[in-house]
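>>> Need the 3D shape of this:
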Amino acid sequence: MWPWEHVFFAYVLFSLYVHGRHRRRPTDPAVVALAVGAVLPDLIDKPLAWQFGLFETGYAVAHSVFVVVPVLFGVALLARRRGSETLTVAFTVGYLLHLVGDVLPASLSGRTLDLSPVLWPISNRLPIDAGGTFAESTGTLLVRYLTQLLTLDLTLVVGLQLGSILFGTALWLLDGLPGLAVFTAPIQRLRKV
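Okay, the predicted model is just below:
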């Protein structure tokens, strides 16, 4: 999944949960925390693999349930002591749904449960042959993805990705664009000065 797909995939499930449990839309800070959690594994592992060569693949330490679960548990304990549980829950949900969002496409494309994206170092996911630096690898993969879309090569994986974007965008709009105000409010204040 691409970063925006991870964010929308997490947003759909988080928003439905918040609506169902609390009968309201998600708050601005919670959506920002969710989005950060939803992209953080790739912001850590992809550059470490593609730019610095520390790992064979972009699914390593930040994707590993052996590392992530204890770290998130520790973060939750600290948050509980400080009384900031709401944002921690949103961040944790985003992070864990990122991992689910990586397992789903791997499993759909192989038509069997594939946990390799989240089992580093026990199971290494096959490296993606994108070649080059972080920017070159990202560009190569983006061109492949856009080619799939433009040639209407709509696999189950692409369907999941597009569904996340479309349904996530619609739900985000219906919810009133939560999270956006965190970024636009400072700009609005500057305009008033």
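>>> switch to C-alpha atoms for all contacts and neighbour counts from now on
Will do.
>>> Go ahead and list the helix or strand containing residue 107.
Assigned by DSSP states H and E, residue 107 belongs to helix 85-110.
>>> Next up, the contacts around the residue lying closest to residue 35 once chain neighbours are set aside.
Nearest residue to residue 35, sequence neighbours excluded (CA to CA, 6 or more residues apart in numbering): residue 7, at 5.3 Å. Listed by CA atoms under 8 Å, 6 or more residues apart in numbering, the contact set of residue 7 reads 34, 35, 38, 39, 94.
>>> Buried residues, the helix or strand harbouring residue 7. List them.
Counting by DSSP H and E, the element that carries residue 7 is helix 3-22. Using 16 or more other CA atoms under 10 Å as the test for burial, helix 3-22 gives 3-12, 14-16.
>>> likewise stretch 106-119?
106, 114, 115, 116, 117, 118, 119.
>>> Now flag whichever of the residues you listed is closest to residue 158.
Ranked by distance to residue 158 (CA to CA), these are led by residue 106 at 11.6 Å.
>>> just to revisit the earlier point, quick one: the residue nearest to residue 35 from residue 75, how far?
21 Å (CA to CA, to the nearest Å).
>>> repeat for residue 125
Applying CA to CA to residue 125 and residue 75 gives a distance of 27 Å.
>>> Second chain to compare with the first, below:
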Amino acid sequence: MWPIGHASVAYLLYALSTRSRFDGPPGHGATVAVGFASQVPDLIDKPLAWYLGVLPGGRTLAHSLFVLVPLSLVVYEFARQRNVEEYGVAFAVGTLSHTLLDAFPILWNTETPWEALFWPLLSPGGVSGEGAPTILGLFRDSLGQPYFLSEFCFLALALYVWRADGYPGLGPVIGRLSPA
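Sure, this is the predicted structure:
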């Protein structure tokens, strides 16, 4: 899944979570946290695998539930101690939704690598030794795939919900840009 898909689904899940728990939209800081966290697995794994060659694939360390669950608990506890526990919840939703979305295509394509969820206990499946692909190559390979096209539907829905929620995460930015 591409960054827009991960961010869109993470926001939708987090917005659903805040509506069910607080009967309100996400806050500004937590929205930024969920958006950032939705990219964390790729921000860690891709450079370490593709450019530094430290990991066996671009979906290993930071895509593993053995890493993400404890990391999410540590971030939650850190945030809780600072009275911003919602940031910890947002982080967990962002990172965990990312790795689960990457494995989701197993439902219709049995050759989709899902083993990364349990790395290093299991090998990373079809992602080993993949090298550094080009953005254009990845984009070309994605065109026409229903999963790739669904990301634009998730993006449209997330933008709709984000607008209805009052653009959380953007408010402080707009406030700084507005003339006094």
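>>> just to revisit the earlier point, neighbour count: residue 125 and residue 75 of the first structure, which is higher?
residue 125 (20 against 15; other CA atoms under 10 Å).
>>> The more buried one in helix, strand or coil?
Here residue 125 of the first structure is coil, with the state taken from DSSP: H, G, I helix; E, B strand; the rest coil.
>>> what sits against it?
57, 59, 116, 117.
>>> wait, isn't the third one in contact with residue 124?
It refers to residue 116 of the first structure. Yes: taking contacts as CA atoms under 8 Å, residue 116 of the first structure lies within contact range of residue 124: 6.1 Å.
>>> what helix or strand is residue 155 of the second structure on?
Residue-wise, residue 155 of the second structure maps onto helix 146-164 under DSSP H and E.
>>> whoops, residue 120 of the second structure was the one
Counting by DSSP H and E, residue 120 of the second structure is part of no helix or strand.
>>> what sits against it?
Per CA under 8 Å, 6+ apart, neighbours of residue 120 of the second structure: 60, 61, 64.
>>> got JSON lines for those residues, with distance to residue 132 of the second structure, neighbour count and secondary structure too?
Shown next, in JSON lines, are the contacts of residue 120 of the second structure (distance: CA to CA, whole Å; neighbours: other CA atoms under 10 Å; DSSP: H, G, I helix; E, B strand; the rest coil):
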{"residue": "60", "distance to residue 132 of the second structure": "15", "neighbour count": "31", "secondary structure": "coil"}
{"residue": "61", "distance to residue 132 of the second structure": "17", "neighbour count": "26", "secondary structure": "helix"}
{"residue": "64", "distance to residue 132 of the second structure": "20", "neighbour count": "24", "secondary structure": "coil"}
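>>> hang on, the earlier thing: which parts of the helix or strand just after the helix holding residue 7 of the first structure are buried?
Toward the C-terminal end, the helix or strand that comes next after helix 3-22 of the first structure (DSSP H and E) is helix 28-46. Of the residues in helix 28-46 of the first structure, 28-42, 44-46 count as buried by neighbour count, 16+ other CA under 10 Å.
>>> returning to that earlier point: ok, and the contacts of residue 125 of the first structure in the second structure?
Retained in the second structure (both residues aligned by TM-score structural alignment, their matches' CA atoms under 8 Å) from the contacts of residue 125 of the first structure: 116, 117.
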